[in-house]
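J.: Sequence plus predicted model, see below.
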Amino acid sequence: MKTKKMRFDINTWLPIIIFVLILVIFSIATGGTLLNSRNILNIFNQSVATILAGLGMLFVAAMGSTDISTGVVVALAGCFGLMGAQASGNSLVFIIISILIGIGSGLLLGYVNAKRKVNSFMASLALLMAWRAIVNLVLSNKAYYLPDNLYVLDRPVVKGIILVAIVLVIIYIWKFTRFGNYVRGIGENEVAMKYAGVNVDRVKILAFVMSGLLAAVAGIFTVVRLGGTNNTMGSGFEMKVMMALFIAGIPVQGGEGSKVYKLLFGAPTIIMLENGLVLCGLDAGVTQLVRGLVLLGAVCLTSQLAKRMAYVGQEGAHNQKENAAETAVENGGK
């Protein structure tokens, strides 16, 4: 009988390896400035919104779908949330309206994708353009500022507690509910899930709702960090979130390779990369070029890892069949 070989699963360790590499490289390149207390706090503050939006996008990415409207949902939720708070004089209205807008945007995108069978990339691109136009119209000559009593949300301890609570809830949904299993199952084999009796359309809609909801929560913390909103808020944010997903080894095709812990390393890795480039004195054009190359490299790498995982899975299934056959022969000879 063949013995099992121990394998080093690069896909499992990839986000940690990249995190450590970026940390070491830019710590040396910046002469230790990257790791001073002020910059660590800055990295944490920027990572909060990226992690929150990434947790939502993870549900969509795990199905092999795409949502590039995340950045504009951040802006839309923040914009109308602050408008509602100023009009009503109630700070709680800011949070309620922001969350409702995120849910509504996700519901619309999920419906168009699942029920009308429009490609998720094209559907989210259309929403990105529409929502950005609305934000530009509303904020063209106006500014909205955060109510003073909401600045408590900008305290690192408060942010940390809320972030940990949300992450734990998402981990529970991801690992211990049928919805989480169905989302990953759709990424593995959507047709098989349909034959198994799963309401795939409903799962897809709920996944996009999760993406919109958590993008809105990210919008709340972005507004809190900036102290207000403007018509450029959230621009390019969706690319940052996608980079956080893919650089952490989450497969473009979705499926079981999508893990929450990967995002928790991927998000601060991207923030460290961007901060490190700025601290090294590189201009915005070079930084943008590096971001694009990193995204391209991350997508290529995750695609290769997904192919490797599929090959290893087929090889494992073949070995299991061989072992079962050998066991049957041995038992038959007794």
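T.: Thanks, I have the structure now.
J.: going forward, measure contacts and count neighbours with C-alpha atoms only.
T.: Noted.
J.: so who does residue 238 touch?
T.: For residue 238, the contacting residues are 68-71, by C-alpha atoms under 8 Å, 6 or more residues apart in numbering.
J.: Wait, a strand at it?
T.: No: Residue 238 is assigned helix when assessed by DSSP: H, G, I helix; E, B strand; the rest coil, not a strand.
J.: Secondary structure element holding the most centrally placed residue in the chain?
T.: Of all residues in the chain, the one closest to the mean position by C-alpha atoms, centre = their mean is residue 54, 1.9 Å from it. Per DSSP states H and E, residue 54 falls inside helix 37-62.
J.: circling back: taking the contacts of residue 238, tell me the two that lie furthest apart.
T.: Greatest spatial distance among the contacts of residue 238 (C-alpha to C-alpha): 68 and 71, at 7.3 Å.
J.: Between those two, tell me which one has more neighbours.
T.: The neighbour comparison of residue 68 against residue 71 (other C-alpha atoms under 10 Å) goes to residue 71, with 27 against 23.
J.: one step back: packing partners for the very next helix or strand once past the helix holding residue 54?
T.: Using DSSP H and E, the helix or strand that directly follows helix 37-62 along the chain is helix 70-88. Under the contact definition 3 or more C-alpha pairs under 8 Å, 6 or more residues apart in numbering; DSSP states H and E, helix 70-88 sits against helix 91-114, helix 120-138, strand 144-145, helix 200-226, strand 228-229, helix 237-247.
J.: and the gap between residue 115 and residue 89?
T.: According to C-alpha to C-alpha, to the nearest Å, residue 115 and residue 89 sit 39 Å apart.
J.: cool, and residue 99?
T.: According to C-alpha to C-alpha, residue 99 and residue 89 sit 18 Å apart.
J.: So for those two, which residue has more residues nearby?
T.: residue 99 (24 against 12).
J.: So residue 233: helix, strand or coil?
T.: Applying three-state DSSP: residue 233 is coil.
J.: dump the residue contacts of it.
T.: So residue 233 contacts 71-72, 74-75 (C-alpha under 8 Å, 6+ apart).
J.: of all the residues you listed, which two lie farthest apart?
T.: Maximum pairwise distance among these (C-alpha to C-alpha): 6.7 Å, between 71 and 75.
J.: put this beside the first:
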Amino acid sequence: MKGNLKEILTKYKSLVGLIVLCIIISVISPRFLSISNIMNVLTQVSVNAIIAIGMTFVILTGGIDLSVGSILAITGAIAATLVKTTNSVFLSLVAALVIGGIIGGINGIIISKGRIQAFIVTLATMTVFRGVTYVYSNGTPISGLGMNFMVLGNKRILGIPFPVIFTLVVFALAWYVINQTRFGRYVYALGGNEDCARLSGINTDRVKSLVYVISGIAAALSGVIVTSRIGSASPNAGSGYELDAIAAVVLGGTSLAGGEGTIVGTIIGAMIIGVLNNGLNLMNVSPFYQLIVKGIVILFAVLVDKKNNK
């Protein structure tokens, strides 16, 4: 009995952690369980969850993408410019997603063809595209986007915020791709053992490039949502978002070594970070201390991941 319980707790440790965290915060602050606060948490989680879903594909292959925050910023700025000049929400959204995919593809091609570590490549492109964003926007926010565009980040359907709906759609698509398609199996195979995957006939360079395209598109969608929510595209947008996304993936049980993890786990990981942030805000904990707590939680998750790999 004890062995079965331990096995269950180990298998569903992320979900158990989320439930325990929710119980603790709800006891300390009864406001946590109010409908308005729960919707607020879901809305705040949505952006990180979408980026983290894209990051999951990358980490499953044993890679990393540090450029997602910069991709969010540049695509948000481009979407803002297009909606101001054309007044077309659809065009600005599609253009942002295409550009995000192209930037992700650039990362993937350099990593796969150049045989350079993903950490180094995406660290460099993170800096490059943040600089491009500052040049493009002249270092100032792009505002005056109109109410039609702001609907994407602020409207609700049956009480459910648009960003949450976007997250559910992205989750459903990602779950299907990773679990029901040949490409999804290739992603796991690449992360499990790249040499074996190559010898078995998998085009590892193509798979590796495509996961970065997916990550770029996810970051671009988040960029449009963030820009729409605040009604302005800031060149500083997305700063530090890559760390929250990586943390969500790791907290959700995906191994940094690759080959092991789930999209469902990533959503749970994003919820843990969102609930933790919300709970600390409800308890009036200083933002400075919040950074310390978040860092400790991430470090704990990495240590657990390391122990499981052993």
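T.: Cool, the structure landed. Please read all numbers here as calculations on a predicted model, not as lab measurements.
J.: returning to what we had before: now the contacts of residue 233 of the first structure in JSON lines, with distance to residue 192 of the first structure?
T.: Listed next are the contacts of residue 233 of the first structure as JSON lines, based on distance: C-alpha to C-alpha, whole Å:
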{"residue": "71", "distance to residue 192 of the first structure": "33"}
{"residue": "72", "distance to residue 192 of the first structure": "34"}
{"residue": "74", "distance to residue 192 of the first structure": "35"}
{"residue": "75", "distance to residue 192 of the first structure": "38"}
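J.: May I see the helices and strands packed on helix 70-88 of the first structure arranged in a markdown table, with distance to residue 158 of the first structure as well?
T.: What follows is these, written out as a markdown table (distance: least, C-alpha to C-alpha, whole Å):
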| stretch | distance to residue 158 of the first structure |
| --- | --- |
| helix 91-114 | 16 |
| helix 120-138 | 29 |
| strand 144-145 | 20 |
| helix 200-226 | 11 |
| strand 228-229 | 19 |
| helix 237-247 | 22 |
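J.: Out of these, which gets nearest to residue 307 of the first structure?
T.: Counting by C-alpha to C-alpha, residue 307 of the first structure lies closest to helix 237-247 out of these; the figure is 14.9 Å.
J.: buried set for the following helix or strand past that closest one?
T.: Per DSSP H and E, the first helix or strand lying C-terminal to helix 237-247 of the first structure is helix 260-279. Within helix 260-279 of the first structure, the residues scored as buried using 16 or more other C-alpha atoms under 10 Å are 260, 262-277.
J.: which other helices and strands contact whichever helix or strand comes after helix 260-279 of the first structure?
T.: The helix or strand immediately downstream of helix 260-279 of the first structure is helix 284-332, counting by DSSP H and E. Helix 284-332 of the first structure is packed against helix 237-247, helix 260-279, with contacts defined by 3+ C-alpha pairs under 8 Å, 6+ apart.
J.: Go again with 6 Å.
T.: Contacts defined by 3 or more C-alpha pairs under 6 Å, 6 or more residues apart in numbering; DSSP states H and E place helix 284-332 of the first structure against helix 237-247.
J.: which residue in the second structure lines up with residue 69 of the first structure?
T.: Mapped onto the second structure by TM-score structural alignment, residue 69 of the first structure lines up with residue 67.
J.: The residue nearest to its match when sequence neighbours are not counted: neighbouring residues, count only.
T.: Of all residues not flanking residue 67 of the second structure in the chain, residue 126 sits nearest, at 4.0 Å (C-alpha to C-alpha, 6 or more residues apart in numbering). Using other C-alpha under 10 Å, residue 126 of the second structure has 21 other residues around it.
J.: what does residue 126 of the second structure align to in the first structure?
T.: In the first structure, residue 126 of the second structure lands on residue 128 (TM-score structural alignment).
J.: Equivalent analysis for residue 166 of the second structure, please.
T.: Residue 166 of the second structure maps onto residue 162 in the first structure, by TM-score structural alignment.
J.: Ok, residue 284 of the second structure next?
T.: By TM-score structural alignment, residue 284 of the second structure lines up with residue 281.
J.: distance of that match from residue 287 of the first structure?
T.: According to C-alpha to C-alpha, residue 281 of the first structure and residue 287 of the first structure sit 10 Å apart.
J.: who's more crowded, these two?
T.: More crowded of residue 281 of the first structure and residue 287, by other C-alpha under 10 Å: residue 287, with 18 against 10.
J.: Grab the nearest non-local neighbour of the more buried one.
T.: Distance criterion C-alpha to C-alpha, 6+ apart; nearest residue to residue 287 of the first structure, sequence neighbours excluded, is residue 277 at 6.4 Å.
J.: thinking again about what came up before, for the match of residue 166 of the second structure, which residues are in contact?
T.: For residue 162 of the first structure, the contact set (C-alpha atoms under 6 Å, 6 or more residues apart in numbering) is empty.
J.: coming back round to it: need the contact list for the residue nearest to the centre of the first structure.
T.: Neighbour list for residue 54 of the first structure: residue 241 [criterion: C-alpha under 6 Å, 6+ apart].
J.: mind running it again at 8 Å?
T.: Shown in contact with residue 54 of the first structure (C-alpha under 8 Å, 6+ apart): 241-242, 244-245, 263, 267.
J.: What's the match for it in the second structure?
T.: Mapped onto the second structure by TM-score structural alignment, residue 54 of the first structure lines up with residue 52.
J.: what's the burial count for residue 172 of the second structure?
T.: Applying other C-alpha under 10 Å, we find 13 residues neighbouring residue 172 of the second structure.
J.: What of residue 164 of the first structure?
T.: Residue 164 of the first structure - counted by other C-alpha under 10 Å - has 11 other residues nearby.
J.: What strand or helix carries it?
T.: helix 156-176.
J.: circling back to that earlier point, so which of the contacts of residue 233 of the first structure wins on neighbours?
T.: residue 74 (33 neighbours).
J.: Grab the nearest non-local neighbour of that one.
T.: Ranked by C-alpha to C-alpha, 6+ apart and with sequence neighbours excluded, the top spatial neighbour of residue 74 of the first structure is residue 219, at 4.0 Å.
J.: Appreciated, that's everything.
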